[in-house]
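Student: how does the following fold in three dimensions:
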Amino acid sequence: MIDADIVVVGGGIVGLSTAMQLTERFPGLEVLVLEKEAALATHQTGHNSGVIHAGVYYQPGSLKARFCRDGVAATIAFCREHGLPFEQCGKLLVATDAAELERMDALLARSRDNGLALERLDAAELRRREPNIAGVGALFVPSTGIVDYAQVARKMAEVVQTRGGRIRLSAPVTAMREDANGVTVEAGGGTVRARRAVVCGGLMADRLARMCGVDLDFRIVPFRGEYYRLPPARNDVVSHLIYPIPDPALPFLGVHLTRMIGRYVTVGPNAVLAFAREGYRFADVSPRDVAEMVAYSGFRRVIRAHLASGLSEMANSLSKRRYLALCRRYCPSLTVEELLPHPAGVRAQAVMADGTLVHDFLVRQTARTVHVCNAPSPAATSSIPIGRHVADQVADSFGLKAA
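Tutor: Below is the predicted model of the structure:
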């Protein structure tokens, strides 16, 4: 018995965007979304900074660069269509010394290669626009915005359901088997039979892909991003999003000030190795997750390559004053008392066996399954183009004809 034409595993924003576009492109197609938690968008989608990224950092021609640029317009159009709040407040990338100013100019050249219009500011203009921010120069990115991605994901789910798609919560996948006639999924204590499957597993992407026989040349390594929140009295400390100039030798963007759609300001995130795939607190440890990481050669290589920065991030995590020092480089008026608790997030980062981080989105497939294996930031911004790309692969690989 067939329960669905296509089962989508994962109720985050990428899985829901994919389901939404499948139901739009193929009316009458029976689509079932399986989510292991009791609510949608509870992991990466619900624990990110809420930034609508412009696509400044990404390699020209990469999926990230293309999908992020297209995703800005698609996200804003979706919010307008469904009455969801968003704001294009713009972002300032702030250089605090001569070395960062040189990297800033290289970033400006890359952004132009990606078709983005940025404005270069000197120190005086930076101070005029942001009196609380200190720097020797900055790049202004006008298209950057803010939104609540969990809210966007829930609206996508509503769209899926109005088109006849189904969503099943509290249904963790424990096994998947593919045969010549379809895919069998053991989930939530029951069995689902589908003709095809799309897997958007986030932090569990590699384990789900392994169930389907995907040849794994990568593993997911979790990195926790810890945030603080400023008190209400500092809600107006900045008018834009404030980011440091990223160090190309490091894999993450650095601690920044983010205006949130809820009208408050967060500080963060850092990037600390998590000892559990869903380890939102420092004390969260999964023996299985730790054992898998230590046994994987790619993990050992990436740790060796970034040992100094990793230890520094760990120290910053344990010391609020060290964390504050990162922010005071460009916002010197902040005090340690103003760093209030805020929920952390965990980033699912694919790492290759040679220790290199997978920087681009990564999609793999078998005869009857498609897997989104690596979708870190800016996946939320890019969720609609990613879903479109996956729907294209489903149509091409499985011979589906759009209505």
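
Student: going forward, measure contacts and count neighbours with C-alpha atoms only.
Tutor: Fine.

Student: just checking, S62 touches L362?
Tutor: No: the pair S62 / L362 is not scored as a contact, 10.8 Å apart, by Cα atoms under 8 Å.

Student: what helices or strands is the host helix or strand of A291 leaning on?
Tutor: If you go by DSSP states H and E, A291 is part of helix 287-295. Contacts defined by 3 or more Cα pairs under 8 Å, 6 or more residues apart in numbering; DSSP states H and E place helix 287-295 against helix 297-305.

Student: to compare with the earlier structure, here is another sequence to fold:
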Amino acid sequence: METLQTDLVVIGAGVVGLAVARELALAGQEVIVLEQGAQFGEGISSRNSEVIHGGIYYPAGSLKARFCLEGRELLYGYCQTHPVAHRQTGKWIIASHDRQRGPLERVYDSAAANGVALEVAEGEALCRALPGVQAVAGLYSPRTGIISSHELMVSLLGELESAGGQLVCRAPVIAVTSDEGGHTLTVGGEMPCRLACKRVVNAAGLGATPLAGNWQGYDPGFCPPAWYARGVYFSYSGRHPFDTLVYPVPEPGGLGVHLTLDLAGQARFGPDVEWIPAPDVTVDPGRRQAFVDSIKQWWPALEPDRLQPAYAGIRPKLAGPEAGFVDFLIQDESDHGVPGLVHLFGIESPGLTSCLAIARHVKSLMA
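Tutor: A predicted model of the protein is given here:
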């Protein structure tokens, strides 16, 4: 089998992998991105809410808080200078009854600790802002928005290639060996080969943990466990009264069944949270009734027959349903002792919002 040489390999061509590869290529590195799928962005990056998050929910000082806040501003700036469709829609977080006031106050405190200003509304002011919504109190996040993740990835890939980088699809990484001489990747697919490099970034999304668990020369004791939380989305056909996003207060494992908008203005609801043993993006139409029951708590005018199964995404969790908050896990040589190796684990929400900030961080680790 032929062995090819390059400077740096990024494994995974989702939005984070492409952002990292672009950042390193623009810094003058010779970069090859290996993607097991037929094209870029077929995994987590194409199965999310496409929301630019405000940086509200995460503990102050965490990587999620830091990268979400930095990434949000980088992303808005990027969209203004590149052909990436987006809109700053704003978002309401609501308490639909008095029992949720406490959790809503905790959201406000968390946002304040992160330096995120939220507007508070009750009574008539809230009714004017969200007509038809049943809520006793709400918090408004003006810097939340939506983005075309596909257009973002197309733009990142274009800049990567303009800087001399290369994307190779249908190129699954079967095995990796790391030693004093660098890293050797065994690549399968249509043109199997070995690829030798000095540095490698594991940005394989759902596959990052399984790949690291079989990585020769990397102590498996540093590899976190893999948990999977499926989130299902239902689209809402026809007209609706919303021009902003609406979230109930968070629930364990996620942010609750919320309303988001696509760039054409169509409403969709989700994701819910379902813990599963292995990645599976099947959408069970039977989950619709649970959606109806949840949504009607705050939007009584919902017409259930207009809810249609849309798609499902998988969150790559690093701990199970009882664990509470778990941060991104980004490992480099200072953690595991392997020179030139960075693992990106548990890059779930707000990974899309954070992608450009994560890329800058990885570049600093590779410096």
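
Student: please work out the TM-score for the two chains.
Tutor: Here the superposed chains carry a TM-score of 0.92, computed using TM-score structural alignment, normalised by the length of structure 2; 354 aligned residues with a Cα RMSD of 1.7 Å.

Student: what's around K36 of structure 1, how many residues?
Tutor: Neighbour count of K36 of structure 1, defined by other Cα atoms under 10 Å: 20.

Student: OK, contacts around it?
Tutor: Taking Cα atoms under 8 Å, 6 or more residues apart in numbering as the contact definition, K36 of structure 1 lies against 10-11, 169-173, 188.

Student: which helices and strands sit right next to the helix ranked longest in structure 2?
Tutor: If you go by DSSP state H, structure 2 has its longest helix at helix 63-81. Here helix 63-81 of structure 2 touches helix 351-366, going by 3+ Cα pairs under 8 Å, 6+ apart.

Student: what range in structure 1 matches the helix it packs on?
Tutor: The aligned range for helix 351-366 of structure 2 in structure 1 is 379-394, by TM-score structural alignment.

Student: residues contacting the matching stretch, please?
Tutor: 13-15, 17-19, 21-22, 45, 51-53, 64, 67-72, 74-75, 149, 370, 400.

Student: can you show me the strands along the stretch 251-367 of structure 2?
Tutor: Per DSSP state E, counting those that start in this stretch, the stretch 251-367 of structure 2 carries strands over the ranges 258-261, 267-270, 274-276, 307-317, 329-331, 341-345.

Student: can you give me the helices in structure 1?
Tutor: For structure 1, applying DSSP H gives helices covering 13-25, 63-82, 98-113, 123-129, 149-162, 205-211, 287-295, 297-305, 307-318, 320-328, 383-398.

Student: average gap between the second one and structure 2?
Tutor: Compared with structure 2 after fitting, helix 63-82 of structure 1 deviates on average by 0.9 Å (mean Cα distance after the TM-score superposition for structure 1).

Student: okay, now the aligned partner of F361 of structure 1 in structure 2: neighbour count?
Tutor: Aligned by TM-score structural alignment, F361 of structure 1 pairs with F328 of structure 2. The number of residues packed around F328 of structure 2, counting by other Cα under 10 Å, is 20.

Student: same question, the one 3 residues further on
Tutor: Counted by other Cα under 10 Å, the residues lying close to Q331 of structure 2 total 21.

Student: right, and it touches H343 too?
Tutor: Yes: at 5.1 Å, Q331 of structure 2 and H343 qualify as touching, with contact defined as Cα under 8 Å.

Student: one step back: list only buried entries from the contacts of K36 of structure 1.
Tutor: Neighbour counting with 16 or more other Cα atoms under 10 Å marks 10-11, 169, 171-173, 188 as buried within the contacts of K36 of structure 1.

Student: and those residues, which is closest to E130 of structure 1?
Tutor: G11 (38.5 Å; Cα to Cα).

Student: could you report the distance from the closest one to G201 of structure 1?
Tutor: Separation of G11 of structure 1 from G201 of structure 1 (Cα to Cα, to the nearest Å) stands at 9 Å.

Student: swap in R195 of structure 1?
Tutor: Counting by Cα to Cα, the gap from R195 of structure 1 to G201 of structure 1 is 19 Å.

Student: between those two, which one's more packed in?
Tutor: More neighbours surround G201 than the other of R195 of structure 1 and G201, with 27 against 21 (other Cα under 10 Å).

Student: what do we get in structure 2 for that one?
Tutor: Match for G201 of structure 1 (TM-score structural alignment): A204.

Student: pull up the gap between the nearest residue to that match once chain neighbours are set aside and T260 of structure 2, please.
Tutor: Distance criterion Cα to Cα, 6 or more residues apart in numbering; nearest residue to A204 of structure 2, sequence neighbours excluded, is G12 at 4.3 Å. Per Cα to Cα, G12 of structure 2 is found 27 Å from T260 of structure 2.

Student: do H183 of structure 2 as well
Tutor: The gap separating H183 of structure 2 from T260 of structure 2 is 42 Å, by Cα to Cα.

Student: about what we covered before: so what's the match of F361 of structure 1 up against?
Tutor: 63-64, 344-348.

Student: in TSV, list those along with neighbour count and distance to D98 of structure 2.
Tutor: Formatted as TSV, the contacts of F328 of structure 2 follow (neighbours: other Cα atoms under 10 Å; distance: Cα to Cα, whole Å):
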residue	neighbour count	distance to D98 of structure 2
L63	18	32
K64	28	29
L344	21	40
F345	27	38
G346	26	34
I347	27	34
E348	21	31
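
Student: V133 of structure 2: which of those residues is nearest?
Tutor: Nearest to V133 of structure 2 among the contacts of F328 of structure 2, with distances taken as Cα to Cα, is E348, at 29.2 Å.

Student: so that closest one makes contact with L318?
Tutor: No: E348 of structure 2 is beyond contact range of L318, at 9.8 Å (criterion: Cα under 8 Å).

Student: ok, T23 of structure 1 - contacts?
Tutor: Residues counted as contacts of T23 of structure 1 (Cα under 8 Å, 6+ apart) are 29-31, 160, 163-165.
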